[in-house]
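Participant: need coordinates for the following:
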Amino acid sequence: MTTTSAVLAFPPPAAADSAAWLARKLARYADAWDVAEDLANGVTEIVVIDARSPQAWRAGHICGAVNFPHRDMTPQSLATLDRSKVYITYCDGIGCNGSTKAAWKLASAGLRVKELIGGLDFWRRDRHPVVAGEMPGEWPRRESLPDCGC
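Facilitator: Just a heads-up that it's a prediction; the model follows:
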């Protein structure tokens, strides 16, 4: 008796095709653990942008992020950004497209950008540092990051 596979009803592409597609996906997205590791290690080539409103920012944001609401992004305001950086955008989570709108505006302005998978929701789920108030906050000193299990 032959069993029909729901997974294999659409066969996977050749390995080289998969590798190329997955590399393109990884070029566009970052996960919470990778961003947290870079922030903890003082990587200066990235800037984390909270694309939410100032009110949401003050209620709690990724430690070290800057608030730049996607609604405030204009060609003029984006022209002031450092083109040597890679910008990581985030919003509340997968149900919010503020980070996508911000990433689109940044990329349209010629800046390099990635989106944070899962936004602040996944960041908090993974227990990475969050700070409330007006200031970006400083990354806490600790021995190592929690293991994400990946």
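Participant: contacts, neighbours, all on C-alpha from now
Facilitator: Noted.
Participant: so where do the strands sit in the chain?
Facilitator: For the chain, the strands identified by DSSP state E occupy 29-30, 46-50, 61-62, 66-67, 86-90, 112-116, 130-131, in order along the chain.
Participant: let me have these in a markdown table, extended by distance to Thr80 and mean neighbour count.
Facilitator: Formatted as a markdown table, the strands of the chain follow (distance: least, CA to CA, whole Å; neighbours: other CA atoms under 10 Å):
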| stretch | distance to Thr80 | mean neighbour count |
| --- | --- | --- |
| strand 29-30 | 24 | 16 |
| strand 46-50 | 14 | 23 |
| strand 61-62 | 22 | 28 |
| strand 66-67 | 14 | 20 |
| strand 86-90 | 13 | 26 |
| strand 112-116 | 14 | 23 |
| strand 130-131 | 26 | 18 |
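Participant: for the comparison step, fold the sequence that follows:
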Amino acid sequence: MTNTAAIDHFAGRLRFETDVSDVHAALHARTAGYVVVDSRGAQAWAQGHLPGAVHLPTAQIAGRAAEVVPAGARVVTYCWGPGCNGATRAALEFAKLGYEVREMLGGYEYWVREGFTYQSPTGPDRRPADELTAPRRAVSCDC
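Facilitator: From the prediction side, this is the model:
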């Protein structure tokens, strides 16, 4: 027996959520029309952010999205991490403006914890992958 409610639920999540490994792969491939938006405040952005990300705090999205993010772009929002729903609020604002949008699960925290390069105040930086979030010697968890 097919569980259509569960299929619809999980398919919907995959349509509107992505993870740091998939975002890393898209950025590495230089996927056209793909814009990653950091929705945190200025101090958080200055502390560190994803290379190539656009800084657009959630409160500014309605007024500035059109000048910062091209029409038709596929937007991915992120905030601090799984304990924060800032990326969800940012994604909602982009959806209201008609953008195709996904939320990056894990946020900046998991980007750093999975060992991906981030932009720090002194330039590109990277920490070793946390073995509780990513395999030590592989690009992804192969899930």
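Participant: TM-score for this pair?
Facilitator: Once superposed, the chains reach a TM-score of 0.80 (TM-score structural alignment, normalised by the length of structure 2), with 129 aligned residues with a CA RMSD of 2.1 Å.
Participant: re the thing from before, ok, which of the strands of structure 1 comes nearest Asp38 of structure 1?
Facilitator: Ranking those by their distance to Asp38 of structure 1 (criterion: CA to CA) puts strand 46-50 first, at 8.2 Å.
Participant: what's the matching residue for Val131 of structure 1 over in structure 2?
Facilitator: Matched by TM-score structural alignment, Val131 of structure 1 corresponds to Gln119 in structure 2.
Participant: please report how far that match lies from Thr18 of structure 2.
Facilitator: Counting by CA to CA, to the nearest Å, the gap from Gln119 of structure 2 to Thr18 of structure 2 is 21 Å.
Participant: pull the contacting residues for the spatially most central residue of structure 2.
Facilitator: Centrality entry for structure 2: nearest residue to the mean C-alpha point is Met104, 3.4 Å, by CA atoms, centre = their mean. Taking CA atoms under 8 Å, 6 or more residues apart in numbering, we find Met104 of structure 2 in contact with 17-20, 23, 76-78, 87.
Participant: measure it to Gln60 of structure 2 for me?
Facilitator: Met104 of structure 2 is 19 Å from Gln60 of structure 2, by CA to CA.
Participant: ok, Val37 of structure 2 next?
Facilitator: 12 Å.
Participant: for Asn3 of structure 2, same thing?
Facilitator: Distance of Asn3 of structure 2 to Gln60 of structure 2, given as CA to CA: 41 Å.
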